[in-house]
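Participant: take this sequence and fold it.
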Amino acid sequence: MSTFKIEGGYSLKGDIEPQGAKNEALQVICAALLTDQDVFIDNIPEIRDVLKLIEILGNLGVKTERLGVGQYRFNASKVNLEFLKSPEYTQQAIGLRGSIMIIGPLLARFGQGFIPQPGGDKIGRRRVDTHFIGLQKLGAEFTFDKENQWYLVSAQKLTGSYMLLDEASVTGTANIVMAAVLAEGITTIYNAACEPYLQQLCKMLVSMGAKISGIGSNLLTIEGVSSLKGCKHRILPDMIEVGSFIGLAAMTASEICIKNVGIEHLGIIPESFRRLGINVAQVGDDLLIKDTDHYEIESYIDGSIMTIADAPWPGLTPDLLSVFLVVATQAKGSVLIHQKMFESRLFFVDKLIDMGAQIILCDPHRATVIGLDRKHSLRATKMVSPDIRAGIALLIAAMSAKGTSLIDNIEQIDRGYENIDGRLNALGAKITRI
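Facilitator: Purely as a prediction, here's the structure:
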């Protein structure tokens, strides 16, 4: 287990560029299983979760070649399904929730797929019913081995179907779409997720020969084809990193230019930070964060406390609520943070309270933050990163605090942020990896 040692209280200055989007990478890499031809993917973030998925595909028999930084070639002409039944695969897949997205492609192309109950962040109940109900609608048979915590889907033939998803699950929609592109007939998915990650996956599949309409909406129509060809695909900048850097600049009273952010794919993220009073200026495809010595949270027209809540796209992504919460601790004013999707994601706030933040945890989903308006700095302390997003929020808090903080279990942060200490140190941070 590694630790970050952070000497806080320093302002940062300079340019930083976001990595490729982690959530998109996990989807499009799995899509390489749908064809026996070469798939080239660029701008892959070389982070723990993504590299673990590439390793799983390699063990499955997929030829994986690193062509350069973030550039990979995948060829799934020879896939060894027997590996799916091995203890090694079980161990690898349990630690990576994104591994569940190999089910759809394997089912579509080979008629079966196995997956142990996936792991990932400990942020509350994360059910996978949507995945399997959708695949069953396409004609798959589903089996769950309770004793071994294994999922199995199989089908001699997939047939298109109409389905109304019970939730707009991003990974669930991705799995169903990847299965439906090779199903016979037309599949209609209503209440589909429409995040930029899913749009990118659909565009990639279209470039491979799939027939998908409604991309960017919550109503997808897929006309099945008999086979897909290879393609070249470039992953978008990671909107979660962009939001994390905006929050970091605000908390540390820094001037940072975030380069090549993919403005058109950020949705309401920049405007949501502006509601906290943060100066977020757009310069071409860059975001300039400056004049952050003081920022004041807006209130509603009637004077009531503003609420920042997550919602399916085009609403605010839940992956950034931890950052919004920590940034609000040094603002002027109060805000209610409402995390609707995961009931354990706000439990890291006890560490912020230990650091001197004024936060009332109302229940597992809601926290009220009373901003300190920089009248009192947060105190340095020792912490443990419980998940990726809480981990980056704690790192931001530690960088703004006076004194030296320690964050254990930083492997959680490494799962989502590539060389985060090196990149931030280049801007003037004081972070040591122990």
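Participant: from here on, just use CA atoms for contacts and neighbour counts.
Facilitator: Noted.
Participant: isn't Ile431 up against Gly9?
Facilitator: No: the pair Ile431 and Gly9 fails to qualify as a contact (Cα atoms under 8 Å) at a distance of 11.7 Å.
Participant: Ile297 touches Leu336, doesn't it?
Facilitator: No: using Cα under 8 Å, Ile297 and Leu336 do not qualify as a contacting pair, with a distance of 10.9 Å.
Participant: which neighbours do the two share?
Facilitator: When Cα atoms under 8 Å, 6 or more residues apart in numbering defines a contact, the residues bordering Ile297 and Leu336 alike are Met306.
Participant: could you pull out the helices in the stretch 151-300 of the chain for me?
Facilitator: Counting by DSSP state H, counting those that start in this stretch, the segments of the stretch 151-300 of the chain that form helices are 170-180, 196-207, 239-251, 269-275.
Participant: quick one more, to check against the first:
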Amino acid sequence: MTKLKESVTFEVEGGTRLKGEITPQGAKNEALQILCAVLLTDKPVIINNIPLIRDVLKLIDLLGHLGVKTEKISAHSYKFEAKDIDLDFLYSPDFIKQGGALRGSVMIMGPLLARFGKCRLGQPGGDKIGRRRLDTHFKGFEELGARFSYDTENKYYNVDATDLQGKYILLEEASVTGTANILMAAVLAKGKTTLYNAACEPYIQQLCEMLCRMGAKIEGIGSNLLTIEGVKTLGGTEHTMLPDMIEIGSFIGLAALTGSEIRIKNARIDKLGCIPSTFKNLGIQMVFEDDDIIIPAQEHYHIDSFIDGSIMTISDAPWPGFTPDLISIVLVVATQAHGTLMVHQKMFESRLFFVDKLIDMGAKIILCDPHRATVLGLGRQQDLRGITMTSPDIRAGVSLLLAALSAQGKSTIHNAEQIDRGYQFIDKRLNALGAKIKRIEE
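Facilitator: Predicted coordinates:
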């Protein structure tokens, strides 16, 4: 397992135009659920295009401590075999510590409940971007017949699910992780489960297709109504993850901010939904060539207005709406566009709080409230300036990195290990395009 540095700082010399091609990593948000799905079977499962990022490596490490045999086949491919699971590890202090440091640890609950009938989990960690409830997960498990309790003193959840029964379940929110977790529990439950208002992201579609190859019976893939006929056991399979749509959106934004020509290779354009069209609303040109996205160098780009002439608003929404993970990228890109943009982050109330750092860099932004910000595009009339700042979370961190690459002078980004949680070798990969990023590890 790759040794992770606990403290990382990026020193960035901005103002350089980049050029070249870059291949997106495997999808982080897909990886966290696909990796947990290996717990559903005792047969070998091969997973390709795994992103080597902090959260994924920590999850692989956690699976190893649970007893999953892991074998590295190549740089981004692993074989997993969950034949001898150590359920006693769930009751160890090490499990509570490891699970508490990783938001994705909640995804082991569905598979463990389905296969073993019980699970124990501490409060998952992750970004401090606002409250992310687990109610959808637990209510779904309860509907299937699970019983859970929360130990307030030790801060862990106990769940018993020795006799899961299929049922019609209307999810109160189209939660991606909630849908994935309940889906993985339902594939081995007795009878038929119907999930309505299910998330339908490409990553959920990928999980469904993987489970079907393992022997699950799932209908309605790609819609918000999933029907699952429970089976007794699942077998092994081989799965290749999609490229990370958040990285792709970040690279589109990077090209625009720095006036660079960048080719994004193997982007799976058919799975990007409205991401390309949303960036086109900011005036960013792009050319699709086979499965590559080419962003030509643009000195200027202009934010569109709505048909009636009103100010463009970009907001997040469940798929097929615009992903909340790219809202911070859109906001940074707008600072150097011509025009005005309203950004409305509906889902997480703390995700826009990094804008104070952009304001310190010279951006013209009005933070209206925790969910909305108005960006007055400078149109490159005034360059951003380098400053010293701290990354608060993954998505804000990479947005600040993009801002630093477009700014004049030197920027220092502390807590850059947050960026490593979502973007593999981001400094090396961008330096290969001509960026000037120095990594300092402690």
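Participant: please state their TM-score.
Facilitator: Both chains were compared after superposition, and using TM-score structural alignment, normalised by the length of the first structure their TM-score is 1.00; 434 aligned residues with a Cα RMSD of 0.5 Å.
Participant: about what we covered before: could the helices of the stretch 151-300 of the first structure go into CSV alongside mean neighbour count?
Facilitator: Putting those into CSV (neighbours: other Cα atoms under 10 Å) gives the following:
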stretch, mean neighbour count
helix 170-180, 27
helix 196-207, 22
helix 239-251, 26
helix 269-275, 18
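Participant: closest one to Lys5 of the first structure among the ones you listed?
Facilitator: For the helices of the stretch 151-300 of the first structure, distance to Lys5 of the first structure was read as Cα to Cα. The smallest value, 16.8 Å, belongs to helix 239-251.
Participant: which part of the second structure lines up with that closest one?
Facilitator: Equivalent residues of helix 239-251 of the first structure are located at 245-257 in the second structure, counting by TM-score structural alignment.
Participant: okay, and stretch 408-426 of the second structure goes to which residues in the first structure?
Facilitator: In the comparison with the first structure, stretch 408-426 of the second structure aligns to the range 402-420 (TM-score structural alignment).
Participant: Gly333 of the first structure matches what in the second structure?
Facilitator: Residue pairing (TM-score structural alignment): Gly333 of the first structure is matched to Gly339 of the second structure.
Participant: ok, and what's touching the helix or strand where its match lies?
Facilitator: When secondary structure is defined using DSSP states H and E, the element that contains Gly339 of the second structure is strand 338-344. Outside strand 338-344 of the second structure, the residues that touch it by Cα under 8 Å, 6+ apart are 300-304, 311-316, 327, 331, 334, 371-379.
Participant: circling back to that earlier point, so how far is Asn281 of the second structure from the match of Gly333 of the first structure?
Facilitator: 11 Å (Cα to Cα, to the nearest Å).
Participant: what's the overlap in contacts for the two?
Facilitator: In terms of Cα under 8 Å, 6+ apart, Gly339 of the second structure and Asn281 are both contacted by the residues Ile303, Asp304.
Participant: circling back to that earlier point, what's the neighbour count on the match of Gly333 of the first structure?
Facilitator: Residues near Gly339 of the second structure, counting by other Cα atoms under 10 Å, number 21.
Participant: and the corresponding residue of the first structure for Ala317 of the second structure, how far from Thr317 of the first structure?
Facilitator: The criterion is TM-score structural alignment: under it, Ala317 of the second structure has Ala311 as its aligned partner in the first structure. Distance of Ala311 of the first structure to Thr317 of the first structure, given as Cα to Cα: 6 Å.
Participant: repeat that for Asp129 of the first structure.
Facilitator: As it turns out, when the distance is counted by Cα to Cα, Asp129 of the first structure lies 21 Å from Thr317 of the first structure.
Participant: between these two, point out the one with more neighbours.
Facilitator: Applying other Cα under 10 Å to Asp129 of the first structure and Thr317 shows that Thr317 carries more neighbours, namely 20 against 13.
Participant: Asn224 of the second structure matches what in the first structure?
Facilitator: Match for Asn224 of the second structure (TM-score structural alignment): Asn218.
Participant: now which residue in the second structure aligns to His265 of the first structure?
Facilitator: By TM-score structural alignment, His265 of the first structure lines up with Lys271 in the second structure.
Participant: checking the residue in the first structure sticking out farthest from the centre next. Helix, strand or coil?
Facilitator: Relative to the mean C-alpha coordinate of the first structure, counting by Cα atoms, centre = their mean, the farthest residue is Asp302 (34.7 Å). Three-state assignment for Asp302 of the first structure (DSSP: H, G, I helix; E, B strand; the rest coil): coil.
Participant: tell me who's in contact with the closest residue to Cys30 of the first structure other than its chain neighbours.
Facilitator: Leaving out its chain neighbours, the residue that sits closest to Cys30 of the first structure by Cα to Cα, 6 or more residues apart in numbering is Ile102, at 5.4 Å. The neighbours of Ile102 of the first structure, taking Cα under 8 Å, 6+ apart as the test, are Cys30, Ala31, Leu33, Gly113, Asn175.
Participant: among those residues, which two are most distant?
Facilitator: Ala31 and Gly113 (14.0 Å).
Participant: now a ChimeraX select for only the buried ones of the contacts of Ile102 of the first structure.
Facilitator: When burial is assessed using 16 or more other Cα atoms under 10 Å, the buried subset of the contacts of Ile102 of the first structure is captured in ChimeraX by this command:
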select :30,31,33,113,175
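Participant: translate Met208 of the first structure into the numbering of the second structure.
Facilitator: That one, Met208 of the first structure, aligns with Met214 by TM-score structural alignment.
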